[in-house]
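Enquirer: Predicted model, plus sequence, below.
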Amino acid sequence: MGTALLYIGNKNYSSWSLRPWIGLRVAGIAFEEKLVPFDMAAGNPAFKAFSPTGKVPVLVDDGLTVWESLAILDHMARKHPEAGLWPEDQALRSRAMAMSAEMMSSFQALRGACPMNMRRPRAPIARTPAIDADVARIEALWSQSLALSGGPFLLGRFSIADAMFAPVVNRLDVYGFETGPEVAAYMDRVKALPAWREWEAAGRAEPWTVVEDEA
């Protein structure tokens, strides 16, 4: 059984790549990393050589190709149940799945106005009602989860839910959103993770720039 290979994009920008990368890294699951950079907002035509969708991330594991961040995390969680990527408690596990699915399908206003950018100087942006609604929902979801589980992460120990929302930590931080104390403390705990610091340092050191870098 070989080590899984995770194809990712630029660490400064690729929010979908960060999700499985940080989840596997925090869980201590071994994988090889292959970074294929893009220098245009639409991605890179070279992705089509290994990606069924022409996008990243993609996991290749024992001949199986898995695409989409949540599917990659779930695949590795089932392969490595000892890593605890899903909460053991059934109710918390179901909440983690619901939160992760909501992250995939929602928050379009925030995601569109505030692309992930590890090297952006912290500064606020013009707010819209749609952006404010997204942030309010995220804050409520995080606060409720922390209260339910007792922390330190959303559902106790770091889980797929935290990995799926990791890029939002960057967005709320560098785009200057003021949050409540519970949410701010949670964000600080995520940013203190060695895996987060490793990714952030690599993203800041990258030479590639796309249009969103000026956002």
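Expert: Here it is on my side, so go on.
Enquirer: Every contact and neighbour count from this point should use C-alpha atoms.
Expert: Will do.
Enquirer: Counting neighbours, what do you get for Ser21?
Expert: Residue 21: Trp, not Ser. Number of residues near Trp21 (other C-alpha atoms under 10 Å) recorded here: 24.
Enquirer: Could you do the one 3 residues further on as well?
Expert: Residues lying near Leu24 (other C-alpha under 10 Å) number 23.
Enquirer: Cross-check the contact I'm expecting between it and Glu32.
Expert: No - contact status for Leu24 versus Glu32: not in contact, 10.8 Å apart, counting by C-alpha atoms under 8 Å.
Enquirer: try this one next to it:
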Amino acid sequence: MQLYIGNKNYSSWSLRPWLLLTHAGIPFEEVKLRLSVQPESAFKQTLARVSPVGKVPVLVEDDGYAIWDSLAICEYVAERFPERQLWPADVRLRARARSICAEMHNGFGALREHLPMNVELRMPEIGAKVLATQPDVARDLARLVQMWSELLDTHGGPFLFGRFSVADAYFAPICSRLHSYAVEVPPRIATYVEHILGLPAMQAWTEAALAEADFIDFDEPYRQSRG
């Protein structure tokens, strides 16, 4: 399989399936493209050959069959490799895990807009200012704390459903954001964030992101679409 991704410093949607595959030990070939909104760019031209939507991530099988959208890719990987147990075994817990992934997929827009993922960034003053001036971001954060606290209390950690699942891969970019902007969270949540950031796969992503040293000046619509 080939996984087409964007810059590791910025591409939160790419991080989700990449982390899932890497942590689960599922072999794949990484194809990294430099993010660009320009229709004539190599980014757009390359993706046009494998996906009709022209966005990362895209998973391409050996026969050329493509799956795009991070949630669809994660679902496909979980079904193709059931022995990795990437969703909880219990039917209700699977439904709950899918629910929170869908909530992340479609929500938390204020947090994603005002605190975009930038792995190399360390700007606590921005985090404090945003939370003080943007009530929608504060509401998004409160929902995250509520969600994660309930799941960690119910399942005992160290992951949201006890063992690593798609849900943890899906919220990994949020953990990166909380770290970059030094967002204050309760100790239990901080421990979870540290655990996710400390995963060998996550550390490998971070090291590669820092090595890119590639600044991209995103325009606003594209920045908001990066998740």
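Expert: That came through fine. The structure presented is a predicted model; accordingly, all values stated were derived computationally and were not measured.
Enquirer: In the first structure, point out the residues matching stretch 188-195 of the second structure.
Expert: Using TM-score structural alignment, stretch 188-195 of the second structure lines up with residues 182-189 of the first structure.
Enquirer: And for stretch 8-23 of the second structure?
Expert: The aligned range for stretch 8-23 of the second structure is 11-26, by TM-score structural alignment.
Enquirer: Show the contacting residues for Ile26 of the second structure.
Expert: Applying C-alpha atoms under 8 Å, 6 or more residues apart in numbering to Ile26 of the second structure gives no contacts.
Enquirer: Helix or strand: which one has the closest residue to Met97 of the first structure other than its chain neighbours?
Expert: Computed as C-alpha to C-alpha, 6 or more residues apart in numbering, the closest residue to Met97 of the first structure that is not its neighbour in sequence is Ala161, at 7.1 Å. Ala161 of the first structure is part of helix 160-174, with elements assigned from DSSP states H and E.
Enquirer: quick one: that helix to chain centroid distance?
Expert: 6 Å (C-alpha atoms, centre = their mean, to the nearest Å).
Enquirer: Please identify the buried residues of the helix or strand just after that helix?
Expert: Later in the chain than helix 160-174 of the first structure, the nearest helix or strand by DSSP H and E is helix 181-191. For helix 181-191 of the first structure, burial by neighbour count (16 or more other C-alpha atoms under 10 Å) applies to 183-184, 186-187, 190-191.
Enquirer: Need the contact partners of helix 181-191 of the first structure.
Expert: Taking C-alpha under 8 Å, 6+ apart as the rule, helix 181-191 of the first structure contacts 139, 142-143, 152-153, 166, 169, 196-197.
Enquirer: try 7 Å this time
Expert: 139, 142-143, 153, 169, 196-197 (C-alpha atoms under 7 Å, 6 or more residues apart in numbering).
Enquirer: ok, now stretch 94-106 of the second structure?
Expert: 87-88, 167, 170.
Enquirer: try 8 Å
Expert: 71, 87-88, 161, 166-167, 170-171, 227.
Enquirer: which other helices and strands contact the longest helix along the first structure?
Expert: In the first structure, taking DSSP state H as the definition, the longest helix is helix 129-149. On a contact count with 3 or more C-alpha pairs under 8 Å, 6 or more residues apart in numbering; DSSP states H and E, helix 129-149 of the first structure meets helix 108-113, helix 181-191.
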